[in-house]
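Q: kindly return the folded structure for what I paste below:
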Amino acid sequence: MDQLRAMEIFVEVARLRSFSEAGRRLGLTRAMVSKHILQLEDRLQARLLHRSTREVSLTDAGQAYLAPCTATVEQAREAARVVAHAGAELAGPLRIQAPSSFGSEWLAGAVARFNLLHPQLSPMLYLDDALLDPIEHGFDLTIRVGGIPDVHALAMRPLAPCKGVLCASPDYLARHGVPQTPEDLHGHRCLHFSHLTDGTAWHFSKGEERRTVRVQAAFTANNGLVLQHAAQQGLGIVYNTTFLAWRALMEGSLVPVLADWELPLNHLSALYPASRQPSPKVRALIDHLVAEFQPDGQPVPPWDRPLRRLPAASA
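A: Down below sits the predicted model:
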């Protein structure tokens, strides 16, 4: 007896409530469908279906068996698809969603290089800072900086650490002074990213010490690049990310503020539906992004490497 085949037939009969219709869908005679079901019931020592001349219905045992049986059949089909595509050229659409600043600064180039390796793919990159539901919007892969919405529905693979940094222009600090403690931020113009999980509460740590400051946002935006441009113009102190600020910090148009205090560490993550194995093209893209954002296998992304010896602002 081919138990997996019998399980597949049972799932189809349960779905269609008909031996004949299930046989037509599967290319089998009604008699062969019935034979497989009887063999499955004999193996399980349980009656799965009520038969009558008018209809087929599930017994209590059949109802209990249907969900795990369906899951097993789907897993077997997915495994077959993975094997079938293992050596095939990656092709077709690939729908990717990411935050706008990270998407434009780092992801776009990485996806372009991936596409050069696999020219039969057609990536579609959707950039939006809103926390969109990847399943509802039909994305194959979502890149997220923190803010994982539903760990049960989504599988996650970390791509790189994502550090926060406070920074301001030298001109602003010359005019308003350099804060020495987190509480000093109350006397400064703070530029706030509206999608921070805790709102205007900025959290700091130094060793075992923890502090939280709820700032008065002088300027708010839902895009990190907008806030960075404002900070470079001398508007205030911005809560930024190193993947966005690194070049301005290296060039000196921005300098770190309160660098001896750490901001909460987030992670850049790749999300995909947990209900199925990632397709070969999604799995290949994730592997490519890990290689791009953790070069040499080291958990220090390329945007953080130049910042290791950067001096902080001083009074």
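Q: contacts and neighbour counts: CA atoms only from here.
A: Noted.
Q: can you tell me which helix in this structure is longest?
A: Counting residues, the longest helix found in the chain (DSSP state H) is helix 60-85.
Q: helices or strands up against that one?
A: Secondary-structure packing of helix 60-85 (3 or more Cα pairs under 8 Å, 6 or more residues apart in numbering; DSSP states H and E): helix 3-16.
Q: buried set for the helix it packs on?
A: Ala6, Met7, Glu8, Ile9, Phe10, Val11, Glu12, Val13, Ala14 (16 or more other Cα atoms under 10 Å).
Q: here's the other one to compare against:
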Amino acid sequence: MDRQIALRVFREAAERDSFAEAGRRLGLSPAAVSKNIAELEAHLGARLFQRTTRSKTLTEEGRIYLEHVVRGLDALAEADEALGLARTDPGGVLRVSAPMTVTMTWLSTRIPDFLRRYPDLRLDLRLDDRRVDLVREGFDLAIRGSDQLEDSSLVARRLADMPHVLCAAPAYLQARGAPTSPAALKAHECVRFSLSGHADAWTFSKGARTEQVTVRSRYSVSSSLAVCDALRAGFGLSLVPRPYVERDLRAGRLQAVLEDWRSVTTTLYAVYPSRRHLAPKVRVFLDFLAETFDATMI
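A: Model prediction:
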């Protein structure tokens, strides 16, 4: 017995007071209707219909059972409809993890417009520079910056490349002098972003020449915003993604040094658990991220 078919047969027969009409509605023969009802009664150990040659009426047990069957089948239909809408219309709660500085630099002023586009969508955006476990912590998507993305079962979509720049406040450079080579950084105060993949060693290259400098710092901090604040305050040099300090460089609040040397480039990715059955809420947010970074990257 197919339990769900039997329940639908029972409901149709009871509500229409006719086995024949139930069969026509469901595309079943009278014999198939009778068989489903009989098997359901055998499964329940109770008679659902009183049968005579002229009529078939619900028993007391049948009336009680019908109330529960109607509620159950209606709930299943509503669940199917809700999932169908979720597969086509962006809605529900979208949980996203993103670095603080990335969000404040590019996204925070644009998110209200994104949410206006999708009134049924709720965004739970967690700003955290640490690398979250998407599956274990229940995130739909995360934005990550990496010099080299690690092997993972996650799907990664590239958003932007961020070249780094070594910079400091003019007051600091006036007091301590500008370094003329990477090796000269050993004599300078350096501000260290502790969550960076190159926090302990900064690498510079010029042509075929490469130099790596071990970073010794009195100030190590897990926020890029705090690193930038320290630079503006004249406390040392740091190697930071250029987009984070572009306005400061243009305004003269910070000054780039060793510009004839190239350093690392961090790539921003949107990562999410699976490409299969991608929920509309995730798809539209990925599109929003792509549009935003295409429009704003320098």
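Q: ok so, going back, turn the buried residues of helix 3-16 of structure 1 into TSV, including distance to Val215 of structure 1.
A: Listed next are the buried residues of helix 3-16 of structure 1 as TSV, based on distance: Cα to Cα, whole Å:
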residue	distance to Val215 of structure 1
Ala6	64
Met7	60
Glu8	59
Ile9	62
Phe10	61
Val11	58
Glu12	59
Val13	62
Ala14	59
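Q: and which of these is nearest to Gly87 of structure 1?
A: Glu8 (26.5 Å; Cα to Cα).
Q: so how far is Asp129 of structure 1 from the closest one?
A: Glu8 of structure 1 is 42 Å from Asp129 of structure 1, where distance means Cα to Cα, to the nearest Å.
Q: repeat for Gly199 of structure 1
A: From Gly199 of structure 1 to Asp129 of structure 1 the distance is 15 Å (Cα to Cα).
Q: for those two, indicate the residue with more neighbours.
A: The neighbour comparison of Gly199 of structure 1 against Asp129 (other Cα atoms under 10 Å) goes to Asp129, with 19 against 12.
Q: where does that one land in three-state SS?
A: Counting by DSSP: H, G, I helix; E, B strand; the rest coil, the backbone at Asp129 of structure 1 sits in coil.
Q: quick one: contacts for the residue positioned nearest the centre of structure 1?
A: Among the residues of structure 1, the one closest to the centroid is Leu271, at 2.4 Å (Cα atoms, centre = their mean). For Leu271 of structure 1, the contacting residues are Pro134, Leu141, Thr142, Ile143, Arg144, Leu154, Ala155, Met156, Arg157, by Cα atoms under 8 Å, 6 or more residues apart in numbering.
Q: need the three-state assignment for the fourth one.
A: Just to be clear, that refers to Ile143 of structure 1. Classified using three-state DSSP, Ile143 of structure 1 is strand.
Q: can you give me the end-to-end distance of stretch 143-159 of structure 1?
A: Start to finish, the residues bounding stretch 143-159 of structure 1 are 9 Å apart (Cα to Cα).
Q: tell me what the helix or strand hosting Gln212 of structure 2 is packed against?
A: For Gln212 of structure 2, the element it lies in under DSSP states H and E is strand 209-214. Strand 209-214 of structure 2 is packed against strand 201-206, with contacts defined by 3+ Cα pairs under 8 Å, 6+ apart.
Q: tell me the buried residues in the strand it packs on?
A: For strand 201-206 of structure 2, a neighbour-count test (16+ other Cα under 10 Å) marks Trp202, Thr203, Phe204 as buried.
Q: map the first one across to structure 1 for me.
A: Going back to what we said before, that points to Trp202 of structure 2. Matched by TM-score structural alignment, Trp202 of structure 2 corresponds to Trp202 in structure 1.
Q: and the strands in the stretch 1-150 of structure 2?
A: Under the criterion DSSP state E, counting those that start in this stretch, strands of the stretch 1-150 of structure 2 are mapped to 49-51, 56-58, 92-98, 121-127, 141-146.
Q: possible to save these as CSV with distance to Val33 of structure 2 and mean neighbour count?
A: What follows is the strands of the stretch 1-150 of structure 2, written out as CSV (distance: least, Cα to Cα, whole Å; neighbours: other Cα atoms under 10 Å):
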stretch, distance to Val33 of structure 2, mean neighbour count
strand 49-51, 13, 15
strand 56-58, 13, 17
strand 92-98, 40, 19
strand 121-127, 44, 15
strand 141-146, 49, 22
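Q: would you turn those strands into CSV with distance to Ala13 of structure 2?
A: Shown next, in CSV, are the strands of the stretch 1-150 of structure 2 (distance: least, Cα to Cα, whole Å):
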stretch, distance to Ala13 of structure 2
strand 49-51, 10
strand 56-58, 9
strand 92-98, 38
strand 121-127, 41
strand 141-146, 48
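Q: ok, which of those comes nearest Thr214 of structure 2?
A: Closest among the strands of the stretch 1-150 of structure 2, using Cα to Cα: strand 141-146, at 19.5 Å.
Q: how close does that closest one sit to structure 1?
A: Here strand 141-146 of structure 2, set against structure 1 after superposition, deviates by a mean of 0.7 Å using mean Cα distance after the TM-score superposition for structure 1.
Q: what's the mean distance for the next helix or strand after that strand versus structure 1?
A: As assigned by DSSP H and E, the chain's next helix or strand after strand 141-146 of structure 2 is strand 155-168. Superposing on structure 1 places strand 155-168 of structure 2 at an average distance of 0.9 Å from its equivalents, by mean Cα distance after the TM-score superposition for structure 1.
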